[in-house]
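Colleague: sequence first, then the predicted structure:
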Amino acid sequence: MQHSKSLLRLLTLLMITCLGHAVLAQNVDDIVAKHIKAMGGDKLGQLQSMKITAEMDIMNMKVPITTTIVQNKGFRSETTVQGMTVVQAVSGNTGWTINPMAGNTKAVALPEDAVKSLANETDLTGLYRYKEKGYKVTLDGEEELAGAKVYKVTMILPSGVRRINYISKDTFYILKIVAQTKVNGQDIMSENTQSDFRAVDGVYYPFASEVTTSAMPGTKMGLKITALEINPKIDPKIFEMPQ
């Protein structure tokens, strides 16, 4: 009889544990679903390319940046500092850069971890259909962020990159992303606080953000988007390394 009672307690505990995980999974899926709806719903699935023109305010300088992305295929950024343009690009598993500020006026290959980091940026749709992408997502509680109540949703990409998304309980926009990645053999932590969400062709996007990174301690970078094009026609050759 005592053995039966112990077995019953164990089974009850297992059921509670399993049901608890099921409820938690349901909660995170509900939150993600509301986030996707807030960002444009199934219009996110129609994103094939994007071109972003922005200006970064860093160390009292206005730095223009143009970023071009083709979904899951290519990423290219062009940043002009003091008259010199730095280019970084990835296509598939390869990447390259032209950095005249470092004395490289011709294209050189990017390190493998830098390529992996930039390749993650070719996904324009974030949490949309995250299970199909192989992303692992968990709900890690609730917090307050600058007076706003948020859900803390952690996303781990197949590459191993960890991103913590702070999703507003009010708007279901992502108000902040904390990302951990590896660049040049070093673990880099970055924070991106997002605001000024606007709709472009039915897809919502943050037009203002403030970025800090452990690679540049004490430095805040403000970014404002001046133009955003959805599904522009992109020549895939811009991602290829110049000879």
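Modeller: Great, that's in hand. Please read these numbers as outputs of a predicted model, since none were measured by experiment.
Colleague: could you use CA atoms for every contact and neighbour count after this?
Modeller: Will do.
Colleague: for the chain, which strand is longest?
Modeller: Identified as the longest strand of the chain according to DSSP state E is strand 186-200.
Colleague: packing partners of that one?
Modeller: strand 174-183, strand 203-213, strand 221-230 (3 or more C-alpha pairs under 8 Å, 6 or more residues apart in numbering; DSSP states H and E).
Colleague: over to F75. Which of the three states is it?
Modeller: What DSSP: H, G, I helix; E, B strand; the rest coil gives for F75 is strand.
Colleague: what about the nearest residue to it once chain neighbours are set aside, neighbour count?
Modeller: Sequence neighbours aside, I69 is the residue nearest to F75 in space, at 4.6 Å (criterion: C-alpha to C-alpha, 6 or more residues apart in numbering). Look at I69: counted by other C-alpha atoms under 10 Å, it has 26 neighbours.
Colleague: roughly how far does I69 sit from Y130?
Modeller: 19 Å (C-alpha to C-alpha, to the nearest Å).
Colleague: K51 is in contact with the residue nearest to F75, correct?
Modeller: Yes. At 6.5 Å, I69 counts as touching K51 under the criterion of C-alpha atoms under 8 Å.
Colleague: contact partners for F172?
Modeller: Applying C-alpha atoms under 8 Å, 6 or more residues apart in numbering, one finds that F172 lies in contact with I31, K34, H35, A38.
Colleague: to clarify, my last question referred to D57.
Modeller: Listed by C-alpha under 8 Å, 6+ apart, the contact partners of D57 are V63, M221, G222, L223.
Colleague: element containing it?
Modeller: strand 49-58 (DSSP states H and E).
Colleague: name the next helix or strand downstream of that strand, please.
Modeller: Next along the chain after strand 49-58, taking DSSP H and E as the criterion, comes strand 61-70.
Colleague: any idea how far that following strand is from the chain center?
Modeller: With C-alpha atoms, centre = their mean, to the nearest Å as the basis, strand 61-70 stands 16 Å off its chain's centre.
Colleague: structure two is appended below for comparative analysis:
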Amino acid sequence: MKKIVFVLTGLIAVTVVNAQSLDEIVKNYSAAMKTDKLSGVTSIKITGKMSAMGMEMPMVMFMKNPNKIKVTYSFSGQDMVSVFDGEKGYMINPMTGSSDPVELTGEQLNQVQNNNAFKNELLNYFQKGQLTLEGEENVNEKPAFKLKANLGTSPIFMFLDKGSYMLVKTSATVDQMGTSMNVDTYMTDYVDIEGVVMPKKTTAMANGMEAAVISFDTIEVNIPMEDSVFKIN
């Protein structure tokens, strides 16, 4: 009986330690990302470019606290626009043969919203009890904490650098036109612009091959930004 009690006590202790470890890791991540200061930021404007399939496309992003976002990519004189105006999401993609806005729903809408710097996925998962600590793993030859967002059949793995607590990699399996694909995304070159901490370079790898690279050239914070920026005419 004493052995059983001892074993159970040990298991409970291990569980508590793991929970405390996850709490501490997330706390340090939040501090590194200065999330307390981000809540006081009103707007963010980013210019940069995306390189994919041998093409380079200029990019402009507008974000307004708490949830508005607009992303525009320019290619061959045409603009591809994704926007969430705080209530609904839309996309304009002339490459489909039409310049009319199409309302976004489901996963497409989530993808647009998740690009918003004012929305922190990792903290959201933690607050919902969906985050677990899965050990450690090297990322770019440096040790990182491996966290798992338990989202049913499609979990997302997030890796935090052990030294800086910055998010340096995410890994997920996605369905692309009926085909399962492993997508690893790497975040590098972090900067702090007036309390806004973000990576200036993001590299997406699909099944081990480079799919796209997004790099930021300028980041402006707390600039005047009208709600009309996010309206689709």
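Modeller: Received the coordinates, thanks. Predicted model, so just to flag it, every value in this text is computed and none were measured.
Colleague: hmm, back to that, so how much does the longest strand of the first structure differ from the second structure once superposed?
Modeller: Once fitted to the second structure, strand 186-200 of the first structure is off its aligned match by 2.7 Å on average (mean C-alpha distance after the TM-score superposition for the first structure).
Colleague: one more: stretch 10-23 of the first structure?
Modeller: Once fitted to the second structure, stretch 10-23 of the first structure is off its aligned match by 2.3 Å on average (mean C-alpha distance after the TM-score superposition for the first structure).
Colleague: what's the residue nearest to F75 of the first structure aligned with over in the second structure?
Modeller: Using TM-score structural alignment, the partner of I69 of the first structure in the second structure is M63.
Colleague: measure its match to K34 of the second structure for me?
Modeller: Counting by C-alpha to C-alpha, the gap from M63 of the second structure to K34 of the second structure is 17 Å.
Colleague: same deal with N65 of the second structure?
Modeller: 15 Å.
Colleague: ok, Q108 of the second structure next?
Modeller: Q108 of the second structure is 28 Å from K34 of the second structure, by C-alpha to C-alpha.
Colleague: what's the answer for M80 of the second structure, then?
Modeller: Taken as C-alpha to C-alpha, the span from M80 of the second structure to K34 of the second structure is 32 Å.
Colleague: just K128 of the second structure next, same as before
Modeller: Per C-alpha to C-alpha, K128 of the second structure is found 20 Å from K34 of the second structure.
Colleague: more neighbours: which of the two?
Modeller: K34 (15 against 9).
Colleague: and the gap between the more buried one and Y165 of the second structure?
Modeller: Distance from K34 of the second structure to Y165 of the second structure, by C-alpha to C-alpha: 11 Å.
Colleague: same check on P143 of the second structure?
Modeller: On the measure of C-alpha to C-alpha, P143 of the second structure and Y165 of the second structure end up 11 Å apart.
Colleague: now swap in Y186 of the second structure and tell me
Modeller: Following C-alpha to C-alpha, the distance that separates Y186 of the second structure from Y165 of the second structure is 14 Å.
Colleague: circling back: mind putting the contacts of D57 of the first structure in JSON lines, distance to K233 of the first structure and neighbour count included?
Modeller: JSON lines is the format used below for the contacts of D57 of the first structure (distance: C-alpha to C-alpha, whole Å; neighbours: other C-alpha atoms under 10 Å):
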{"residue": "V63", "distance to K233 of the first structure": "25", "neighbour count": "17"}
{"residue": "M221", "distance to K233 of the first structure": "30", "neighbour count": "16"}
{"residue": "G222", "distance to K233 of the first structure": "28", "neighbour count": "18"}
{"residue": "L223", "distance to K233 of the first structure": "25", "neighbour count": "22"}
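Colleague: with distance to Q82 of the first structure added, can I get the residues you listed in TSV?
Modeller: Output for those, formatted as TSV (distance: C-alpha to C-alpha, whole Å):
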residue	distance to Q82 of the first structure
V63	8
M221	17
G222	18
L223	18
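Colleague: what helices or strands is whichever helix in the first structure runs longest leaning on?
Modeller: Longest helix in the first structure by number of residues (criterion: DSSP state H): helix 2-39. If you count contacts as 3+ C-alpha pairs under 8 Å, 6+ apart, helix 2-39 of the first structure packs onto strand 136-145, strand 203-213.
Colleague: which of these is buried the deepest?
Modeller: When these are scored by mean count of other C-alpha atoms under 10 Å, the highest mean neighbour count falls to strand 203-213 (a mean of 19).
Colleague: average offset of that strand relative to the second structure?
Modeller: Mean for strand 203-213 of the first structure is 1.9 Å (mean C-alpha distance after the TM-score superposition for the first structure).
Colleague: quick check: angle from that strand to strand 221-230?
Modeller: 150 degrees (axes from the mean of the first three to the mean of the last three C-alpha atoms, to 10 degrees).
Colleague: contacts only, for P64 of the first structure.
Modeller: Counting by C-alpha under 8 Å, 6+ apart, P64 of the first structure has contacts T53, A54, E55, M56, T79, T80, V81.
Colleague: closest to P217 of the first structure among the residues you listed?
Modeller: M56 (17.0 Å; C-alpha to C-alpha).
Colleague: and the alignment partner in the second structure of the closest one, how far from V7 of the second structure?
Modeller: Aligned by TM-score structural alignment, M56 of the first structure pairs with M50 of the second structure. Distance, M50 of the second structure to V7 of the second structure, using C-alpha to C-alpha: 54 Å.
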